[in-house]
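Student: pasting the structure only:
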């Protein structure tokens, strides 16, 4: 089969290779005149930040419109309550399998034990997740889930507004359920929401076309900033995380597909554009339109895909909320010489399965990590140990998140008889826009 040099996948692959080369070049150039980043490292960091900012800019309207529209779509489905229940059940099943793998690898590798006493950064993270904060954070402070933060510097104080995605998810679910309750009177509002969703997706499509450039900048910036020293210093932990991610993606998911009478090869061929975009963007929500598109091409009934994928993109996190917190907790305990017992491992599994919504589909997993550490009573400074390599780990975590989101929708559709198996077995189309 001839390689399509104009395909999105090939362009992203080229971007990643170029980014790696530019990152190595920027690192070899050393620091700037005043010890700051050199011009190439600055350019890579700025370009990558702009790409991520563009993705984040469309997240609030995308989550709002997609969740409301997905809940409204339940009216058109037979056995809607059963489909919703099966979806949530498979979210929990796959999350539990992932966290068990994370715990098993952590117990075998013991990634933090050999690093005790080494000079690694151990500052507490700026943001900390706790169960009380998590529960309080579910309650929106206002109808738009807006929050304000003030940062004081030597030059003055600046106040910025941001959306709390978890609260926005709660608001959107409440409004979506209200539209079901209101019925026909809600149709004009739903028409507006669906139009908003179409417009936001069009804008996001334009941003996604910039992914080859964004991936080059993000990977290049990570290499230029951290090099290989951070990975070498925390190499055992990074290797354990990627081993766990690989086992879930390449062993567990194929076995689950096979157990449900589906061949894994068509799944990965069709899901690849979404997995790839998740890897470079580090955002499950930003990948949502591509994830939904590949799910429909998988043969999943369109109405169900429109419900399952927006929900999964904000709550289904096998990488960030299952494998990673389990390994990170064992790493931190080993680093500080704190023994963990059977009850602690059971608690890690519980937190990972129940608290996954805390990640809210955005880049990074610091909230879920600190939630796990605080629940176990482990030092929160331990999260600071892992921040240096978090962007590198987050790429793999998000790729697994996205694959798991498509997987659950496909399995539920198959089990409920709403999967077009001819489409599932058909040729993959790797175009995303």
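Tutor: Yep, that arrived. This one's a predicted model, so the numbers in the text were calculated from it and none came from an experiment.

Student: okay, CA-based contacts and neighbour counts for the rest of this
Tutor: Fine.

Student: What residues of the helix or strand where residue 255 lies count as buried?
Tutor: Here residue 255, judged by DSSP states H and E, is contained in helix 253-259. Of all the residues in helix 253-259, those buried under the rule 16 or more other Cα atoms under 10 Å are 253-257.

Student: How about stretch 266-273?
Tutor: Buried, per 16+ other Cα under 10 Å, within stretch 266-273: 266-268, 270-273.

Student: Now tabulate those residues in JSON lines and tack on distance to residue 337 and secondary structure.
Tutor: Converted to JSON lines, these look like this (distance: Cα to Cα, whole Å; DSSP: H, G, I helix; E, B strand; the rest coil):
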{"residue": "266", "distance to residue 337": "46", "secondary structure": "helix"}
{"residue": "267", "distance to residue 337": "43", "secondary structure": "helix"}
{"residue": "268", "distance to residue 337": "41", "secondary structure": "helix"}
{"residue": "270", "distance to residue 337": "45", "secondary structure": "helix"}
{"residue": "271", "distance to residue 337": "41", "secondary structure": "helix"}
{"residue": "272", "distance to residue 337": "41", "secondary structure": "helix"}
{"residue": "273", "distance to residue 337": "42", "secondary structure": "helix"}
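
Student: so which of those would you say is closest to residue 317?
Tutor: residue 271 (16.2 Å; Cα to Cα).

Student: For the closest one, which non-adjacent residue is closest in space?
Tutor: residue 294 (5.7 Å; Cα to Cα, 6 or more residues apart in numbering).

Student: ok, second structure coming up, stack it against the first:
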């Protein structure tokens, strides 16, 4: 029996925790009338302790995880100088597509309103958010007056900027600060391992959060969750079937339908693996079959697995609208701009492993003061959505790589169009930027 349970994946355990929490919560809501047992014993103590304890563990991870991840991520792209315009174009396209993704998600969330009807304030939770900042204040708040204060207080935008600056300097100094670079790299590995450890408690945390929520809400809480899933899937479909093909046609005049036919097997693998990193070798090989130089894709695809998380950005944008509407918070223009900016920068520090986007979602919530407790409701259904958004992520990496390769004349268009067999000439980076 133990061996059977051991084979169940973490994602499935989280889903089981969500379902059980939903059932237990409804049972307490409709069949337990004793206020001492229902409220004092379960809701205010057992479920509160388990749910809040897990949320605090998540909060504990956010600042160091994002800080070390971004420092390591930025410092690792020191090859940008070596490859010149290829690196610049790649970073620019990745950041633009991520900004488009989060903007699309926010717009969809505004129209469909996934959090409406889920009155989380009524369950005893509260929220506050600053929405009346001027544009100047929003920009100035990004600059850390004291980076250590920002780290201590969890002010994520200043932390991100500080981490980016350190990463750039490490990339420039290279061997002169190799010891410091190694320390950051090892610290990042420690935080990733700690994240894996904390995530093992996710099924218990999700169970307690779901039970506590539905013990007071009932069936009416299901509709908002369904609308949340619908919003994310619509956003992913718009990004994959409209934004990416449009960019491909505008910049290369290549047929996106031909691309998706050839690339579908890679997307299917990414869907099942839920990991951008695990798909890197398959992605590079498939692009080479399409006529893309491996020397280009071997740089852009691993970079994309780190900094190009459009699917994750869509999930985070919808989650922001979900939480704001559920708590009755009207986010102002400056707050929405902050969400876009934070989500784009957070994508730089989001590792290409399953469900880590929910950890950095805590950072996005903190940037505009939204209660992170709402994230607990999204854990149980995130594993399914993670499969879809990973497929979108790696498709975005591939199309951006095709655009960059095409613009740098390092792509055999005839191979892509099926006019001849793949026989890519191995072009060196020095030749590309000459």
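Tutor: Sure, I can see it. Predicted model only: the values in this text are computed from it and were never measured.

Student: hang on, the earlier thing: please name the residues that touch the aligned partner of the residue nearest to residue 271 of the first structure in the second structure.
Tutor: Applying TM-score structural alignment, one finds that residue 294 of the first structure aligns to residue 286 in the second structure. Going by Cα atoms under 8 Å, 6 or more residues apart in numbering, residue 286 of the second structure touches 262-263, 266.

Student: Show me which of those is closest to residue 282 of the second structure.
Tutor: residue 266 (6.6 Å).

Student: Identify the residue of the first structure aligned to the closest one.
Tutor: Residue 266 of the second structure maps onto residue 274 in the first structure, by TM-score structural alignment.

Student: where's residue 248 of the first structure relative to residue 286 of the first structure, distance?
Tutor: Noted for residue 248 of the first structure: a distance of 22 Å to residue 286 of the first structure, by Cα to Cα, to the nearest Å.

Student: Determine the longest helix present in the first structure.
Tutor: helix 39-72 (DSSP state H).

Student: Which positions within that one qualify as buried?
Tutor: Neighbour-count burial for helix 39-72 of the first structure flags 40-45, 47-49, 51-52, 54-56, 58-72 (criterion: 16+ other Cα under 10 Å).

Student: before we move on, what about stretch 181-201 of the second structure?
Tutor: 181, 184-185, 187-188, 191-192, 195, 199, 201.

Student: Let's have those residues in CSV, adding distance to residue 318 of the second structure and secondary structure.
Tutor: Shown next, in CSV, are these (distance: Cα to Cα, whole Å; three-state DSSP):
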residue, distance to residue 318 of the second structure, secondary structure
181, 35, helix
184, 32, helix
185, 32, helix
187, 31, helix
188, 28, helix
191, 27, helix
192, 25, helix
195, 23, helix
199, 22, helix
201, 25, coil
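
Student: and those residues as CSV, adding distance to residue 368 of the second structure?
Tutor: Converted to CSV, these look like this (distance: Cα to Cα, whole Å):
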residue, distance to residue 368 of the second structure
181, 31
184, 28
185, 29
187, 27
188, 26
191, 24
192, 25
195, 23
199, 24
201, 27
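
Student: For residue 124 of the second structure, grab the count of nearby residues.
Tutor: 9 (other Cα atoms under 10 Å).

Student: ok, now residue 27 of the second structure?
Tutor: Residue 27 of the second structure: 15 neighbours (other Cα under 10 Å).

Student: Kindly report the same for residue 343 of the first structure.
Tutor: Neighbours of residue 343 of the first structure (other Cα under 10 Å): 10.

Student: What is the aligned counterpart of it in the second structure?
Tutor: Match for residue 343 of the first structure (TM-score structural alignment): residue 334.

Student: Also residue 249 of the first structure?
Tutor: Alignment note (TM-score structural alignment): residue 249 of the first structure maps to residue 240 of the second structure.

Student: so its match sits right up against residue 395, yeah?
Tutor: Yes - shown here, residue 240 of the second structure and residue 395 form a contact pair, counting by Cα atoms under 8 Å, at 7.5 Å.

Student: Surely residue 54 of the second structure touches residue 203?
Tutor: No - Residue 54 of the second structure lies out of contact with residue 203 (Cα under 8 Å); the separation is 9.7 Å.

Student: That'll do, ta.
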